[in-house]
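> Attaching a predicted model along with its sequence, questions to come.
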Amino acid sequence: MAAETRVWLVERTYSDDEQNLIILTYATPDGRQDFRKERALTSFSGDHRETPVSLTVPADNLGVVDDPDTRERYETEATRMAAEYDADDAL
């Protein structure tokens, strides 16, 4: 079994290819690794799904953040989220 790593929500974007798809990006506190999760948006007004502020994922599912500016931005945001929220909180 692969080791697991805690990641924090750092970015939410809409997919350019799919109109009803949101991409959630989570990153390690040092900003060096990320995990992306896609979620379809429904058109039902009553559909309210919470977004976890943090996830624990297998370390081998993490990508590498090569861009230094992105890495710094992810580190700043992951650190802020970890300080502001408990790991089990949701938005």
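Nice, I can see it. Only a predicted model underlies this, so the values are computations on that prediction, with no experimental measurement involved.
> switch to C-alpha atoms for all contacts and neighbour counts from now on
Fine.
> List the contacts of the spatially most central residue of the chain.
Central residue check for the chain by CA atoms, centre = their mean: the C-alpha nearest the mean position is that of Tyr26, 2.2 Å away. By CA atoms under 8 Å, 6 or more residues apart in numbering, the contact set of Tyr26 is Val7, Trp8, Leu9, Val10, Glu11, Asp34, Phe35, Arg36, Ser54, Leu55, Ala78.
> which of these are buried?
Buried members of the contacts of Tyr26, counted by 16 or more other CA atoms under 10 Å: Val7, Trp8, Leu9, Val10, Asp34, Phe35, Arg36, Ser54, Leu55, Ala78.
> this is the other structure I want to compare:
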Amino acid sequence: MTDDRDGVRVWLVERTYSDDEQNLIILVYATLDGTRYYRKERALTSATDERPTTAAVTVEPTNLGSVDDPALRTQYATEASRMADEHDPDDDV
């Protein structure tokens, strides 16, 4: 986990489409240890809407939630570590 004055680096661990609303993509990023997460919602405005999703983002610590479920924490840690091993933070994924 990178935690400094510029924020905390979190890695993409989950990408889902909302069942409740059309054209809403939910991106979940997590710290390497899986203990904290950042959720980002993105509305697609058209079929040609192309906005890159990066392997990692840096966010303010106050924007992070806590992962309390041990199984989910392990899942997020595994996926965040895999992303960090396979991608640079600015890679489009």
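Ah, there it is. Since the model is a prediction, treat every value here as computed from it, not as a measurement.
> Give me the TM-score for these two chains.
The TM-score (TM-score structural alignment, normalised by the length of structure 1) is 0.91; 89 aligned residues with a CA RMSD of 1.4 Å.
> Asn23 of structure 2 matches what in structure 1?
The equivalent of Asn23 of structure 2 in structure 1 is Asn20 (alignment by TM-score structural alignment).
> rewinding a little: look up how far Asp34 of structure 1 lies from the residue nearest to the centre of structure 1.
Going from Tyr26 of structure 1 to Asp34 of structure 1 by CA to CA, to the nearest Å gives 6 Å.
> list the residues that contact both of those two?
Residues touching both Tyr26 of structure 1 and Asp34 by CA under 8 Å, 6+ apart: Val7.
> Show me the helices in structure 1, by range?
For structure 1, the helices defined by DSSP state H occupy 68-84.
> re the thing from before, what two of the buried ones among the contacts of Tyr26 of structure 1 are the furthest from one another?
Using CA to CA, the two most remote members of those are Arg36 and Ala78, lying 13.9 Å apart.
> returning to what we had before: Serialize the buried ones among the contacts of Tyr26 of structure 1 to a markdown table and add fields for distance to Asn61 of structure 1.
A markdown table is the format used below for those (distance: CA to CA, whole Å):
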| residue | distance to Asn61 of structure 1 |
| --- | --- |
| Val7 | 11 |
| Trp8 | 14 |
| Leu9 | 15 |
| Val10 | 17 |
| Asp34 | 9 |
| Phe35 | 7 |
| Arg36 | 9 |
| Ser54 | 15 |
| Leu55 | 12 |
| Ala78 | 18 |
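> What residues does the nearest residue to Thr28 of structure 1 once chain neighbours are set aside make contact with?
Nearest residue to Thr28 of structure 1 in three dimensions, chain neighbours excluded: Val7, at 4.6 Å (CA to CA, 6 or more residues apart in numbering). Val7 of structure 1 is in contact with Tyr26, Ala27, Thr28, Pro29, Asp34, Phe35, Ser54, Leu55, Thr56, Val57, Ala78, counting by CA under 8 Å, 6+ apart.
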